[in-house]
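>>> Let me see the structure of the following:
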Amino acid sequence: MFSRAQVRRALQWVPGKERLGVYRFLPFFFVLGGTMEWIMIKVRVGQETFYDVYRRKASERQYHKAGRSIGD
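All right, here's what the predicted structure looks like:
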């Protein structure tokens, strides 16, 4: 792995330290989040994307919740 000194040295290369401080990393995380979101929407694993699975599971939960309340 990397030592603490190596990580610190690498972080010094990111510009904007005096003007922005720790917020100089914000654009990197914004791009990383956007990339992750794009992958979850567009990349298929097998036949489904992340959101296909999410919608199906939410629908199943709603169906089971409604079924239990009707049967009580």
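
>>> rest of the way, CA atoms for contacts and neighbours
Fine.

>>> who's in contact with residue 40?
Contact analysis of residue 40 by Cα atoms under 8 Å, 6 or more residues apart in numbering lists 49-51.

>>> Same list, those, but as JSON lines with secondary structure please.
Conversion of those to JSON lines gives the following (DSSP: H, G, I helix; E, B strand; the rest coil):
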{"residue": "49", "secondary structure": "coil"}
{"residue": "50", "secondary structure": "helix"}
{"residue": "51", "secondary structure": "helix"}
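
>>> to compare against the first, here's another:
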Amino acid sequence: MRVYSKTLKEFLDAWPGKKRFGIYRFLPLFFLLGASLEFSMINWHVGEVNFYRTYKRRQARKIAEEILASREST
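Next up is the predicted model:
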């Protein structure tokens, strides 16, 4: 593993569980980062829009276009 920052290397080496878990000792950290990202995508609004409203709108538009395309082809 190449670490170019001495401070970062010291921080990573100080993280507990190196001998027992190896690289997997960082999994709880990544789990918490993923959960916080998911929470922010749900709860942070830009105006009246957040990520999930935009996603649901795109999915609804896609389904409606598929239904219209199947009706036109028959």
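
>>> follow-up on the earlier one: any chance of JSON lines for the contacts of residue 40 of structure 1, columns distance to residue 66 of structure 1 and neighbour count?
Formatted as JSON lines, these follow (distance: Cα to Cα, whole Å; neighbours: other Cα atoms under 10 Å):
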{"residue": "49", "distance to residue 66 of structure 1": "26", "neighbour count": "15"}
{"residue": "50", "distance to residue 66 of structure 1": "24", "neighbour count": "15"}
{"residue": "51", "distance to residue 66 of structure 1": "22", "neighbour count": "13"}
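
>>> I'd like these laid out as CSV, including distance to residue 70 of structure 1.
CSV is the format used below for these (distance: Cα to Cα, whole Å):
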residue, distance to residue 70 of structure 1
49, 32
50, 31
51, 28
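
>>> Nearest to residue 8 of structure 1 among those residues?
Lowest distance from residue 8 of structure 1 to the contacts of residue 40 of structure 1 (Cα to Cα) belongs to residue 50, with 35.4 Å.

>>> do you know how far the closest one is from residue 60 of structure 1?
16 Å (Cα to Cα, to the nearest Å).

>>> Over to residue 40 of structure 1?
20 Å.

>>> cool, and residue 25 of structure 1?
40 Å.

>>> So for these two, which residue has more residues nearby?
residue 25 (15 against 12; other Cα atoms under 10 Å).

>>> how would you label the nearest residue to that one once chain neighbours are set aside: helix, strand or coil?
Distance criterion Cα to Cα, 6 or more residues apart in numbering; nearest residue to residue 25 of structure 1, sequence neighbours excluded, is residue 14 at 7.9 Å. Look at residue 14 of structure 1: counting by three-state DSSP, its state is coil.
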